[in-house]
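# Predicted structure and sequence below. I'll ask about it afterward.
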Amino acid sequence: MTPIEVELTRIVRANSGRILSALIKITQDFTLAQDALQDAITQAIAQWPESGPPQNGGAWLYVAAKRRAIDLVRKESRHHADATQQILTDLQHDQDETAEWEQDIPDERLRLIFTCCHPALNVDAQVALTLRTLGGLTVREIARAFLASETTIGQRITRAKQKIKNANIPYEVPNHEDMQARRAGVLTTIYLIFNESYSAYEGQSLTREDLANEAIRLCAILNRLDPDPETAGLLCLMRLTHARRAARLDAAGDFVPLDKQDRSLWDQTEIEAAHAQLLDVFANGQFGPFQLQAAISALHCLAPSWAETDWQQIFALYGALAAYDPSPVVRLNQAVALANMGGHNKALEQLNTLEAELGNYQPFYAARADILSRCGEEKAAQIDYDRAIELSKNKVEKNFLFQKKSALAASLKNNK
């Protein structure tokens, strides 16, 4: 990419959500708003190499997209004059469009977040539509991030927009009664985007930093526009997790588990800022699952070393988390914490009760293999490592598990 294209991409990512939300608010049409913005981007690609990027690229794109939206609505008005006249009037209400962008346009992204994550849409559609509209990611970028074809992602987004239109899903922030339930769905969608950034990218890499950054950015927007302890908790959780990203791979690109990571590579400034934010959230006295997960992550981040990690408090926090989410995955993590406190045999007993529920979950077999090896059951551990390797879809994680199994086999051979 040329420097101009890099700068344009940055400006689009930073401003597309606000531009689209402003246009959708007036036109009530996702497709028209996105077409107008895409035409503005195409115009920028043609003009900026000669004129250079404008001083305020976001305002430039907004003005160009708004003018294009007016053209598109005028074409539509030939067939539906009555229905589109008010839209035209609203679009043309201000002649000083740059000043309008700077001062008068309200931030409508909160409406857009709740519309994209409406429960009438399935989760896959929510994720794709959120990344396309609020994140400014292209269909190709979303497809590569989720290991899907561009056709599949494109169809998913098209169907989502059509469902919003056909079902008359309102472009609005939910009322007070519905807000809490709807917010939980929005947070889940954002967290899915973040988690995807730490899984496979074309089956090879372990992280996709831009996707993680986008999830953090979206959550920060939501937290600013609609402050809530759980929203802030999720934001802290993602910031703390992402602050450790530089230590997750070594120079050869191999996975480094938490207990072996070079903690000097962690972003201590970000950790301290996220921890301070989390303490402020806890001061409100309203707790929830994302806040508890953030507290667990904070204990890992603040420990000077693996050996000095406060496993007793982590074990207790997983117990508290189970009250909100009594899922087998939470119980798995609590059993791992118990093993790290020294209760290997009791942890193994707890893990064995989860196999029926987690029979196709790779982390279960990886965790049990590790604890089996600590209990001296090396052959059983090798079987679990084989199952974990079979279930892993990520080359980096697969290689790590294979190395663990090989080291265990070598140890067995040497002890004979």
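The structure has been received and is ready for your questions.

# C-alpha only now, for contacts and for neighbours.
Noted.

# Tell me the spacing between residue 211 and residue 199.
11 Å (C-alpha to C-alpha, to the nearest Å).

# where do the helices sit along the stretch 301-416 of the chain?
311-324, 328-340, 344-352, 362-374, 378-391, 395-414 (DSSP state H, counting those that start in this stretch).

# TSV for the ones you listed, including mean neighbour count and distance to residue 32?
Converted to TSV, the helices of the stretch 301-416 of the chain look like this (neighbours: other C-alpha atoms under 10 Å; distance: least, C-alpha to C-alpha, whole Å):
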stretch	mean neighbour count	distance to residue 32
helix 311-324	18	41
helix 328-340	21	42
helix 344-352	17	52
helix 362-374	21	43
helix 378-391	19	43
helix 395-414	16	41
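
# Nearest to residue 21, out of these?
Closest to residue 21 of those is helix 311-324 (C-alpha to C-alpha; 33.6 Å).

# Pull the distance from the closest one to the chain's centre.
From the chain centre to the centre of helix 311-324 is a distance of 24 Å (C-alpha atoms, centre = their mean, to the nearest Å).

# Then stretch 308-328?
Stretch 308-328 sits 23 Å away from the centroid of its parent chain (C-alpha atoms, centre = their mean).

# helix or strand for the closest residue to residue 102 other than its chain neighbours, which one?
By the measure of C-alpha to C-alpha, 6 or more residues apart in numbering, the closest residue to residue 102 outside its immediate chain neighbours is residue 59, 7.3 Å from it. Element membership of residue 59 [criterion: DSSP states H and E] is helix 57-77.

# before we go on, here's another structure to hold up against the first:
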Amino acid sequence: MNSAGLGASIIAARPAVVAVLAARFRDLDLAEDGFADAAELAMRHFADAPLPANIGGWLHVTARRRIIDRLRREARLTQLIAEQPPEPEGGDMDAVSLFDEQIPDDRLRLIFICCHPAIAPEARAALTLRVVCGVPTERIAAAFLMAVPAMFQRLTRAKTKIREAGVPFETPPPHLWTERLQAVLATLEIGYALAFQDAASSEPTADLGPEVLRLTDMLAELLPDDPEVLGLAALVQLAEARRAARVDDQGRMIPLSEQEPALWNDRLIGSAASLMRRAAQIGQSGPYQLMAAIHLTHSRRKGEGHTDWLAILRLYDMLMVLRPGPVVAINRAVALSRVEGPEVGLGEIEALGSMQLERYRPWHAARAHLLAQTGDRVGAAEAYRAALALNPARAERLFLEMKLQETSA
């Protein structure tokens, strides 16, 4: 098997294996390190050899042995080692899931587990993205508008809390799902946002987009009476519906307003509209439903030939009430510029300026776009350079470089 195929198989097995290791050793760091050791060995061992029938089982057994060896070498947790059951002859190659079928997916189970209420609310989504999805700490820090050392400390504290508080690594019963649901939804939202930034699906987080689509669809089936679950599922479907239109022939990102609607996926748009109708019938509005409504309004350009920017601005006004924050404010400013002119939108963008947003690439990109529209080419070029300095994915980088050229000509 080639290295790309082998790597994909290992990544796919990660959630189940880490879940089992974490449940057994009650330590996320041990679980992650053990999996990393097993994955590294697998990449060498199977580079020129056929994969075993159950790569997850192989990784689980190998990681478990590496962890026990490490515990013995470090001469600690002797009681934990003594409690380990005898190693079965030939290895327990099929023991890759400890969980019942209340949540019929290993990754979704582990998300619910990592969103335990004992963990600080601000750490749950970040921890889950790191442990369950394997997102690098640097990318998580950028998503939360935090410095990398601060995010590393947050993750470390969360893992320590799990270890010291004896948080159980087991699927919560359905009556306890509600207390974890907001953190689960936030995790899926941020995970999808990380993937969505990579328009060409060329980054290590490329698989997160289709994966979050699958998980939100599954969550909507498990909790069909929760309007916010339906709203998030609709939001992801609407964003994924535009995947085929997001890059041009040169691999450059195409902004939403310039995409070719004929390339948008009618099936996903129709499914999202159906989910939103179901959510509306329940009658409890929330931020995910509002975000989905914004995306659905954009999707109507396919049939109507234009975008109702005033409706989008009104939706952002409501979203600012329910979930105020810099990301929503930036998007609202862009919508405002479409309704009242670029000078007005730029004024809103400039008013948001802060040290926190200096690390947020979309703020620089939106500012550059509006500066260019007002005729300030020098300021626009400077803002495009600031956005490029923040490590965009390839498709966005190519787009920003093109815009920089245009403003610098």
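Received it, and whenever you're ready, just let me know what you need. Nothing here was measured: the structure is a model prediction, and the numbers come from that model.

# coming back round to it: let me have the helices of the stretch 301-416 of the first structure in CSV, extended by distance to residue 81 of the first structure.
CSV is the format used below for those (distance: least, C-alpha to C-alpha, whole Å):
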stretch, distance to residue 81 of the first structure
helix 311-324, 53
helix 328-340, 56
helix 344-352, 66
helix 362-374, 58
helix 378-391, 57
helix 395-414, 57
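
# between the ones you listed, which one is nearest to residue 16 of the first structure?
helix 395-414 (33.6 Å).

# Please work out which residues outside that closest one touch it.
Helix 395-414 of the first structure has contacts (C-alpha atoms under 8 Å, 6 or more residues apart in numbering) with 203-206, 253-255, 366, 373, 378, 382, 385-386, 388-389, 392.

# one more time with 10 Å, if that's ok
199-206, 249, 253-257, 366, 369-370, 373, 378-379, 381-386, 388-392, 415 (C-alpha atoms under 10 Å, 6 or more residues apart in numbering).

# Report the buried residues of stretch 9-22 of the first structure.
The neighbour-count check on stretch 9-22 of the first structure (16 or more other C-alpha atoms under 10 Å) flags 11, 12, 13, 14, 15, 16, 17, 18, 19, 20, 21, 22 as buried.

# Okay, and which of those residues map to helices?
In helices, defined here by DSSP state H, the members of these are 11, 12, 13, 14, 15, 16, 17, 18, 19, 20, 21, 22.

# Turn these into JSON lines, including distance to residue 54 of the first structure.
Shown next, in JSON lines, are these (distance: C-alpha to C-alpha, whole Å):
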{"residue": "11", "distance to residue 54 of the first structure": "11"}
{"residue": "12", "distance to residue 54 of the first structure": "13"}
{"residue": "13", "distance to residue 54 of the first structure": "16"}
{"residue": "14", "distance to residue 54 of the first structure": "15"}
{"residue": "15", "distance to residue 54 of the first structure": "14"}
{"residue": "16", "distance to residue 54 of the first structure": "16"}
{"residue": "17", "distance to residue 54 of the first structure": "19"}
{"residue": "18", "distance to residue 54 of the first structure": "18"}
{"residue": "19", "distance to residue 54 of the first structure": "17"}
{"residue": "20", "distance to residue 54 of the first structure": "20"}
{"residue": "21", "distance to residue 54 of the first structure": "22"}
{"residue": "22", "distance to residue 54 of the first structure": "21"}
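
# from the residues you listed, which is closest to residue 322 of the first structure?
Of those, the one sitting nearest to residue 322 of the first structure (C-alpha to C-alpha) turns out to be residue 17, at 35.6 Å.

# what residue of the second structure takes the place of the closest one?
Using TM-score structural alignment, the equivalent of residue 17 of the first structure in the second structure is residue 15.

# wait, isn't that match in contact with residue 108?
Yes: judged on C-alpha atoms under 10 Å, residue 15 of the second structure makes contact with residue 108 at a distance of 8.8 Å.

# tell me, what's touching these two both at once?
residue 132.

# Which residues are in contact with residue 112 of the second structure?
103, 124, 128, 169-172, 176-177, 180-181, 183-185, 187.

# Now flag whichever of those is closest to residue 26 of the second structure.
Distances from residue 26 of the second structure to the contacts of residue 112 of the second structure, taken by C-alpha to C-alpha, are shortest for residue 169, at 7.2 Å.

# Hmm, residue 114 and that closest one touching each other?
Yes: at 8.1 Å, residue 169 of the second structure counts as touching residue 114 under the criterion of C-alpha under 10 Å.

# Please consider this matter closed, and thank you.
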